[in-house]
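Visitor: here is a sequence with its predicted model. Questions after.
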Amino acid sequence: MPDTGPTPPPHPRIAAVRGDITAQQVDVVVNAANNAMRGGGGVDGAIHRAGGRAILTDCIARFPNGLATGDAGWTTAGDLPATWVVHTVGPNFAGGERDRSLLESCYRRSLEVADELGAHSIAFPLISAGIYGWPREDAISAAIDTIAGSPTHATDVRIVAFDEQAYTQVHDALTVRGLG
């Protein structure tokens, strides 16, 4: 039998979780950060508050010039129950950034960084669907389709929704795709 090269990683199990992303006991918590990488509101503010000063200190050291939209990088998780925070900067739909490929890149790059770290469990928020105003249904679609279509060594991927309505939408979208 011919050698076909290394076996590609399996696709992850994707689950909808209702709760607080800062309480997830996973290898990686993904932060929906802003370009400056100095903390902010929404998920970003919650992660920085719960994780403590160590996250901001690491952001300043690792990202002195910030991070580009669609890219991702990691820091310590500080006081969070996770090991690392992977920060990614989603497009600001409300501010006119409407290129869906940038949103998809956030998920893909976050998985790549998590793989580099050797992570097997990852908790994502719905990137750009909060204060950046990305339409929720499309944000959910971009998240699920990109995660499901990206090769990764992660076996446990969670999409964490803070409110019941978002959780139900994510759960239903996973079920329709045969992933839930």
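Guide: Thanks, I have the structure now. Residues are numbered from 1 along each chain as shown.
Visitor: for the rest of this, base every contact and every neighbour count on C-alpha atoms.
Guide: OK.
Visitor: for Ile144, which residues are in contact?
Guide: By Cα atoms under 8 Å, 6 or more residues apart in numbering, the residues touching Ile144 are Ile14, Ala173, Leu174.
Visitor: give me the element it is part of.
Guide: Using DSSP states H and E, Ile144 sits within helix 136-149.
Visitor: can you give me the buried ones in that helix?
Guide: Arg136, Ala139, Ile140, Ala142, Ala143, Ile144, Thr146, Ile147, Ala148 (16 or more other Cα atoms under 10 Å).
Visitor: isn't the third one up against Leu126?
Guide: By that I understand Ile140. Yes - under the criterion of Cα atoms under 8 Å, Ile140 makes contact with Leu126 at 6.8 Å.
Visitor: about what we covered before: so what's the gap between the helix holding Ile144 and the chain middle?
Guide: In terms of Cα atoms, centre = their mean, to the nearest Å, the centre of helix 136-149 is found 11 Å from the chain centre.
Visitor: which helix or strand lies directly C-terminal to it?
Guide: Using DSSP H and E, the helix or strand that directly follows helix 136-149 along the chain is strand 156-161.
Visitor: alongside the first one, take a look at this:
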Amino acid sequence: MKIGSTLIEAVRGNIVTMEFDAIVNAANSSLLGGGGVDGAIHRAAGPDLVHECRLLGGCKTGQAKTTKGYRLPAEHIIHTVGPVWRGGGNGEPELLASCYRQSLERAVEVGARTVGIPAISTGIFGYPLDRAAEVAVESIAGFLEERTDCFERIALVCFDDDAKSAFDTALEEY
């Protein structure tokens, strides 16, 4: 899908090995590493990432903060804290949408033209894949409709076929 000059696509792969100007980390509020994509990013980036993250003082749900990419192919890491799924009636869609908008704002601030974004909140935070994909695509598209030509490419990086299928469907239905 294209909005303005930006290609938005779902790709299957490992976000820590892919080349982007910036990648988004589905972090926990401490920003000090954890499981899933967060742990993989911290391991791949190396120990300097934890040191920089300590200086940031954590991050609130729906917000985003930026660090260097260290040993990753990406120059920047944008850490965002997604909501824990509690049934959808506790502001989860709004908080997840904020994660995507805030992450794109940080990407613009650092001059990133290509951005890789994982399926935020769909791992241990339990957000249903199909609902998360809809929020992601709507949030990204809404951002790009207001701010055209900020990016060349935004890739929704999916770790498995189920996630890729959910994000492909959301892109097709938008």
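Guide: Noted; the coordinates are in hand. All figures in this text were calculated on a predicted structure; none of them were measured in a lab.
Visitor: and the TM-score between them?
Guide: Here the TM-score for the pair of chains, by TM-score structural alignment, normalised by the length of the second structure, is 0.90; 167 aligned residues with a Cα RMSD of 1.8 Å.
Visitor: tell me which residues are up against the helix ranked longest in the first structure.
Guide: In the first structure, assigned by DSSP state H, the helix with the most residues is helix 100-117. By Cα under 8 Å, 6+ apart, the residues outside helix 100-117 of the first structure that reach it are 28, 30, 69-74, 86-91, 120, 122, 127-128, 139, 142-143, 146-147, 150, 152-154.
Visitor: rerun at 7 Å
Guide: Contact partners of helix 100-117 of the first structure, identified using Cα atoms under 7 Å, 6 or more residues apart in numbering, comprise 28, 69-73, 86, 88-91, 142-143, 146-147, 150, 152-153.
Visitor: and if you look at stretch 9-17 of the second structure?
Guide: Contact with stretch 9-17 of the second structure is made by 1, 41, 44, 72-73, 116, 154-160, 164, 167-168, as judged by Cα under 7 Å, 6+ apart.
Visitor: quickly check the residues you listed for the two that are furthest apart.
Guide: Spanning the widest gap among the contacts of stretch 9-17 of the second structure are Met1 and Ala44, at 30.0 Å by Cα to Cα.
Visitor: which residues in the first structure does the helix or strand harbouring Ile77 of the second structure align to?
Guide: Following DSSP H and E, one finds Ile77 of the second structure within strand 76-81. Mapped onto the first structure using TM-score structural alignment, strand 76-81 of the second structure covers residues 84-89.
Visitor: next one: that stretch to chain centre, how far?
Guide: From the chain centre to the centre of stretch 84-89 of the first structure is a distance of 7 Å (Cα atoms, centre = their mean).
Visitor: so how much does it differ from the second structure once superposed?
Guide: Mean deviation of stretch 84-89 of the first structure relative to the second structure after superposition (mean Cα distance after the TM-score superposition for the first structure): 0.3 Å.
Visitor: so how far is Ala107 of the second structure from Glu146 of the second structure?
Guide: Separation of Glu146 of the second structure from Ala107 of the second structure (Cα to Cα, to the nearest Å): 15 Å.
Visitor: so those two - more neighbours on which side?
Guide: Ala107 (26 against 8; other Cα atoms under 10 Å).
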